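Got a predicted structure here, sequence first:
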Amino acid sequence: MPSALPDGDAAPPDGALPEPALRGLGQRPFGVYVHVPFCATRCGYCDFNTYTAADLATSSASPTSWLAAVRQELTLAAEVLGTPPPAETVFVGGGTPSLLGATGLAEVLTAVRDTVGLTADAEVTTESNPESTSPEFFEAIRAAGYTRVSLGMQSAAPHVLAVLDRTHTPGRATAAAREARQAGFDHVNLDLIYGTPGEREEDLTRSLDAVLETGVDHVSAYALIVEEGTALARRIARGTLPAPDDDVLADRYEQVDRVLSAAGLHWYEVSNWATEPKAWCRHNLTYWTGADWWGVGPGAHSHVGGVRWWNVKHPARYAAILAQGNSPAAARESLTPADRHLERVMLQLRLADGLPLDILTPEVQEEAREAAEEGLLDKPALAGVNGKFGRCILTLKGRLLADAVVRRLT
């Protein structure tokens, strides 16, 4: 079951933003996220806003009506933003974007290009399920203008995929990564999930070895989170599966970091590793640095100049509202300076570049120094150079306890 939307203030029907939010538009990075809400099947751990054909059988929602609504929302975005800055990044996520096929993904990118526009060096990413890709698919989306592919691998162990209700065969994800590279994609990501009940250390070793053999330049690795309302949560509640163990999750994270670092992929965000800065996901950096993005699609979230809003969730309702000429925003909030400071600490601290010490109050700076003494923050980085203020950069121990460090610094 998809998770619930947050509460917020009423959003205006025309989607208009307050004038202060539009100040500086274009001086900050600007990206577009497009949410594809369709999946062939629902994975047992997933609480994303996704729907199978059976879920939509009694509604008017379809990929065709969704794409028409996406075009309408992009037109609305251009109107609301006035003279929109061309998107520096586009990320098509889901759901399973590859279910649209290469033609559908090309149409999505055309819609972005024709409304808000793209910079000449825009990073354009699509997520893909390995089973709905092929060499021809990758060649076609590369020709359409996509520059980056992110593939959901999760694990190379069949029994781990079975627990996660993943439908792809263990070798298909790595084969798809090779096909993407052969089609001309320099930037390919593989997603892993670690800590699944029943996963052994050797299973993760096997997964990491398989990833490295593909030569991809980016890896995302996430601890399994049991989300309320999912099939996995129900199995754990019934006692048919054990809950993930925090100590095991920490061991697995250290294993991921050790293996990837030795192979030349270094962390630049707590859950992301890359071969070099050119391989970093620029779109996700938009989120982590508090820049601007417009989220298009059912349930998508947006942020411009300190105003954040989120769309209605169901594809049929989303399309119907846009067909009436209205904004699909369900609600929104205006972030206070305190809110923005809190989010800056929460998100920027997760980056390898860390957080400037001088944005913290003197009392919190002292807390940071204590955290460094405890091995949670890098002491030389915190001390600074030539009398300049230092930066709060997580150590490996600090990454394992990142949420606790954030609490101490807020």
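Cool, got the structure.

Please make it C-alpha for all contacts and neighbour counts, starting now.
Fine.

Secondary structure element for Ala233, which one?
If you go by DSSP states H and E, Ala233 is part of helix 231-238.

Any figure for the gap between the most centrally placed residue in the chain and Gly94?
Nearest to the mean C-alpha position of the chain, by CA atoms, centre = their mean, lies Asn284 at 6.1 Å. Asn284 is 15 Å from Gly94, where distance means CA to CA, to the nearest Å.

next up, a second structure to put side by side with the first:
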Amino acid sequence: MPSALPEGDPAPADGSLPESALAGVGSRALSFYVHVPFCSVRCGYCDFNTYTATELGGGASQASYADTAVEEVRLARRVLGDVDAPVSTVFLGGGTPTLLPPADLVRLLDAIRDEFGLTADAEVTTESNPDSVDEAALATLREGGFTRVSFGMQSAVPRVLRVLDRTHDPRRVPRVVEWARAAGFDEVSLDLIYGTPGESLEDWRTSLESALACEPDHLSAYALIVEDGTALARQVRRGDVPMPDDDDLADKYLLADDLLTAAGLDWYEVSNWARRPESACRHNLAYWRGTDWWGVGPGAHSHVRGVRWWNVKHPTAYAARLREGVSPALAREVLDAETRRVERVLLETRLSDGLPTDVLDDGGRSAVPGLVTRGLLEHGDPLVLTRDGRLLADAVVRDLLSAPSGW
């Protein structure tokens, strides 16, 4: 949940949506994202909308947060109307959702279930730091209906974790995975970051091998990005630490793909691998495929049939609006057909399922043969990135969107 919000048109105070967006609600998949904006420590690389204070004032405390977020779930029910619209995926992210008591997280899920219902095979995920849960908490979450947990491992090397301002002991990761399995979670994911200043290729290998030793069902590996306004960006600007090197990042990505593939995990999105097709994160696939989702929480973004909106950023302002019976939505935009087409190219190109060529315009289609010749796209339809293409995914997308007809 990036901290910067875009501009847009003012959102209605009651949160109402155009009839064009409401048409067909219930016939399309619906997801919920719940942003929990609290962290025990703000990591130096993080650009997300998070806060370390337990009490921010104005009713925006950790203790009251679940009640506030439940009010937005009820608002969503009123806005989307009295139609049968069971939710297929729920994702609690942050921040660190598991800083809230597990009973509060279950209460948030119960509110979504009570207002909308869940599909029989609903995927319900919470993110968690390894040091923010114990056996009892994981058992409560599983009993309350959570089906998937994603642990922010990031690295297995203590000095790399220190550079990232991560506070957990890497030796705790295997223990929390074991506790999650014992609680009955069939789907356990680990998140890793590569490219931290000072991280060697062998450090990265250690992290990958440590993660794989836990036998996760899903693994995400993200290149470190130096975001403007973060403590890490200031360190880079002062020359305290080096900027991540593109060649180093490429070597680390290839090592990850080699080791994860050998361990039986297949890529399904440029930065994500799953042990089985059903272990792919269906919630994130909903984003990448542009389906409907409602984002609950300060700064959260939502999308329903081409209408996208985002909430006020600060938890105090968010809580105040809901307390006053006003939608927390700050602004919104109605996406035209061309914008939606461009976003499909941006997102679906990253998937192993690929991008149908009929999404491209004439210029984009004219770029395809050259990208195939250069070994960046597989030959065929849909268009699928090669392994080299995954390394240059952003450049491939630029060519598909910017090539003039006859390129």
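Thanks, I have it. Fair warning: this is a prediction, and the values are worked out from it, not measured in the lab.

Any chance you could compute the TM-score here?
Put the two chains on top of each other and the TM-score (TM-score structural alignment, normalised by the length of structure 2) is 0.96; 400 aligned residues with a CA RMSD of 1.4 Å.

what's the helix or strand for the residue nearest to the centre of structure 1?
Per DSSP H and E: helix 282-288 holds Asn284 of structure 1.

Identify the residue of structure 2 aligned to the residue nearest to the centre of structure 1.
Asn284 of structure 1 maps onto Asn284 of structure 2 when the alignment is built from TM-score structural alignment.

now that match: how far from Leu401 of structure 2?
23 Å.

And the helices in the stretch 201-350 of structure 2, which stretches?
Remark: helices assigned in the stretch 201-350 of structure 2 by DSSP state H, counting those that start in this stretch are 201-213, 231-238, 246-262, 282-288, 315-323, 337-348.

Save those as TSV, and put in distance to Val396 of structure 2 too.
Below are the helices of the stretch 201-350 of structure 2 laid out as TSV (distance: least, CA to CA, whole Å):
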stretch	distance to Val396 of structure 2
helix 201-213	26
helix 231-238	27
helix 246-262	16
helix 282-288	17
helix 315-323	38
helix 337-348	10
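
Looking at these, which is nearest to Val87 of structure 2?
helix 282-288 (10.7 Å; CA to CA).

quick one: that closest one to structure 1 mean distance?
Here the mean offset of helix 282-288 of structure 2 against structure 1 after fitting is 0.5 Å, by mean CA distance after the TM-score superposition for structure 1.

packing partners for that helix?
Other helices and strands packing on helix 282-288 of structure 2, by 3 or more CA pairs under 8 Å, 6 or more residues apart in numbering; DSSP states H and E, are strand 87-94, strand 292-296, helix 337-348.

For the helix holding Ala233 of structure 1, give me every contacting residue.
44-45, 164, 226-227, 241-243 (CA atoms under 8 Å, 6 or more residues apart in numbering).

again, only using 7 Å
For helix 231-238 of structure 1, contacts defined as CA atoms under 7 Å, 6 or more residues apart in numbering pick out 44-45, 226-227, 241-243.

before we move on, what about stretch 108-124 of structure 2?
Counting by CA under 7 Å, 6+ apart, 66, 70, 73-74, 77, 85-91, 146-148 sit against stretch 108-124 of structure 2.

Just the terminal-to-terminal distance for that stretch.
The first and final residues of stretch 108-124 of structure 2 sit 11 Å from each other (CA to CA).

if we can go back for a sec, from the contacts of helix 231-238 of structure 1, which would you call buried?
Among these, those buried by neighbour count (16 or more other CA atoms under 10 Å) are 44-45, 226-227, 241, 243.

Is it possible to get CSV of the residues you listed that adds distance to Ala21 of structure 1?
Shown next, in CSV, are those (distance: CA to CA, whole Å):
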residue, distance to Ala21 of structure 1
Gly44, 39
Tyr45, 36
Val226, 36
Glu227, 33
Leu241, 47
Ala243, 43
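
ok, these vs Asp378 of structure 1, which is closest?
Closest to Asp378 of structure 1, out of all of these and judged by CA to CA, is Val226, at 31.0 Å.

Matching Val342 of structure 2 against structure 1, which residue comes up?
Aligning on TM-score structural alignment places Val342 of structure 2 opposite Leu342 in structure 1.

Sorry, slip of the keys, the one I care about is Leu371 of structure 2.
In structure 1, Leu371 of structure 2 lands on Ala371 (TM-score structural alignment).

dump the residue contacts of its match.
Leu377.

Distance check, Ser60 of structure 1 against Ala320 of structure 1.
9 Å.

re earlier: in ChimeraX, how would I select just the buried ones from the contacts of stretch 108-124 of structure 2?
In ChimeraX, this line selects whichever of the contacts of stretch 108-124 of structure 2 come out buried by 16+ other CA under 10 Å:
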select :66,70,73,77,85,86,87,88,89,90,91,146,147,148
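
Report the buried residues of the longest strand along structure 2.
Secondary structure of structure 2 per DSSP state E: the longest strand is strand 118-128. Residues of strand 118-128 of structure 2 classed as buried: 118, 122-128 (neighbour count, 16+ other CA under 10 Å).

so how far does the next helix or strand after that strand sit from its counterpart in structure 1?
Tracing the chain past strand 118-128 of structure 2, the next element assigned as helix or strand by DSSP H and E is helix 135-143. Compared with structure 1 after the fit, helix 135-143 of structure 2 shows a mean deviation of 0.9 Å (mean CA distance after the TM-score superposition for structure 1).

ok, back up a step: would you tell me which of the helices of the stretch 201-350 of structure 2 gets closest to Asp104 of structure 2?
Per CA to CA, nearest to Asp104 of structure 2 of the helices of the stretch 201-350 of structure 2: helix 315-323, 16.3 Å.

Show me where structure 2 has its strands.
Using DSSP E, strands in structure 2 cover 9-10, 30-36, 87-94, 118-128, 148-154, 187-194, 218-223, 266-269, 272-274, 292-296, 301-304, 307-311, 329-334.

and Asp165 of structure 1, what is it in contact with?
Residues near Asp165 of structure 1 by CA under 7 Å, 6+ apart: 43-44.

and with 10 Å instead?
41-46, 159, 231-232 (CA atoms under 10 Å, 6 or more residues apart in numbering).

again with Tyr222 of structure 1
Per CA under 10 Å, 6+ apart, neighbours of Tyr222 of structure 1: 154, 191-195, 249, 253, 256, 270-272.

Look up how far Trp273 of structure 1 lies from it.
Tyr222 of structure 1 sits at a distance of 11 Å from Trp273 of structure 1 (criterion: CA to CA).
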